[in-house]
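In: Predicted model, plus sequence, below.
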Amino acid sequence: MSAAPSPLTDRETEVLAAAGPDTPIRDVARAVFLSPGTVRNYLSAITAKLGTTTRADRFPASTE
C-alpha cells in the first residue's frame, strides 16, 4: 500500500524545507530564489493545507 500523497505542491515542499521555525523570511526567500512576499504567500498556503495555525506548528519535531 502506498502512502497518501502530500497535499503540498513541489514548490511548497521546497519552501517548507528551507524554512525553519526561526529562519527569517528573507533568508528563506534567498534560498529558494523568491521574493519575501511570495515566501509569505507560500507559507500561508502551507499553513492552511496542513491545518496549522502558527509557523512553529509546521515544525512539530523542532518543538519537542
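Out: Thanks, I have it.
In: For the rest of this, base every contact and every neighbour count on C-alpha atoms.
Out: Will do.
In: who does the helix ranked longest in the chain touch, helix- and strand-wise?
Out: Identified as the longest helix of the chain according to DSSP state H is helix 36-50. On a contact count with 3 or more C-alpha pairs under 8 Å, 6 or more residues apart in numbering; DSSP states H and E, helix 36-50 meets helix 10-18, helix 25-32.
In: okay, pairing it with this:
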Amino acid sequence: MSARVQTRCRRRGVEVNDGFFLGGVSKDRVLRLKPRIYFDDQRGHLDPLDGVVARVLLPYGVANATPTP
C-alpha cells in the first residue's frame, strides 16, 4: 500500500488490512476476494458493481477533471 494512502487512512482513523493498487489491471481477481469496500477513481469501473460491493469514487486524475469552457 502506498505511503500516501496509509497516511490518509490513519489520519481518518481507518484501519486497512489489505490494499491493492491495480493501475488499469482487470478488477475481477480482486473482486473474487470479496472485499468489504471497493475504491476506484473512475465511475465507469464502479457503476457495474452496484449491488455487488460497497464502492467509493475517489475523484482524482484526468478521468475526473472538470472540463473547461
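Out: Done, it's in. A quick note: this is a predicted structure, and the numbers were derived from the prediction, not measured.
In: Need the TM-score from the superposition.
Out: Here the TM-score for the pair of chains, by TM-score structural alignment, normalised by the length of the first structure, is 0.33; 42 aligned residues with a C-alpha RMSD of 3.9 Å.
In: right, and the helices and strands packed on helix 36-50 of the first structure - which one's nearest residue 40 of the first structure?
Out: Distance to residue 40 of the first structure, taken as C-alpha to C-alpha, is lowest for helix 25-32 among those, at 7.3 Å.
In: Now do the buried residues in that closest one.
Out: Using 16 or more other C-alpha atoms under 10 Å as the test for burial, helix 25-32 of the first structure gives 25, 28, 29.
In: from these, which is closest to residue 14 of the first structure?
Out: Once C-alpha to C-alpha is applied, the member of the buried residues of helix 25-32 of the first structure that ends up nearest residue 14 of the first structure is residue 28, at 9.9 Å.
In: how about that closest one, what does it touch?
Out: Going by C-alpha atoms under 8 Å, 6 or more residues apart in numbering, residue 28 of the first structure touches 15, 18, 19, 36, 39.
In: Can you flag the buried ones in those?
Out: 15, 18, 19, 36, 39.
In: Next, the buried residues of the longest helix of the first structure.
Out: By neighbour count with 16+ other C-alpha under 10 Å, helix 36-50 of the first structure contains the buried residues 36, 39, 40, 42, 43, 44, 46, 47.
In: Could you tell me the angle between it and helix 25-32?
Out: Orientation check (axes from the mean of the first three to the mean of the last three C-alpha atoms, to 10 degrees): helix 36-50 of the first structure against helix 25-32 gives 90 degrees.
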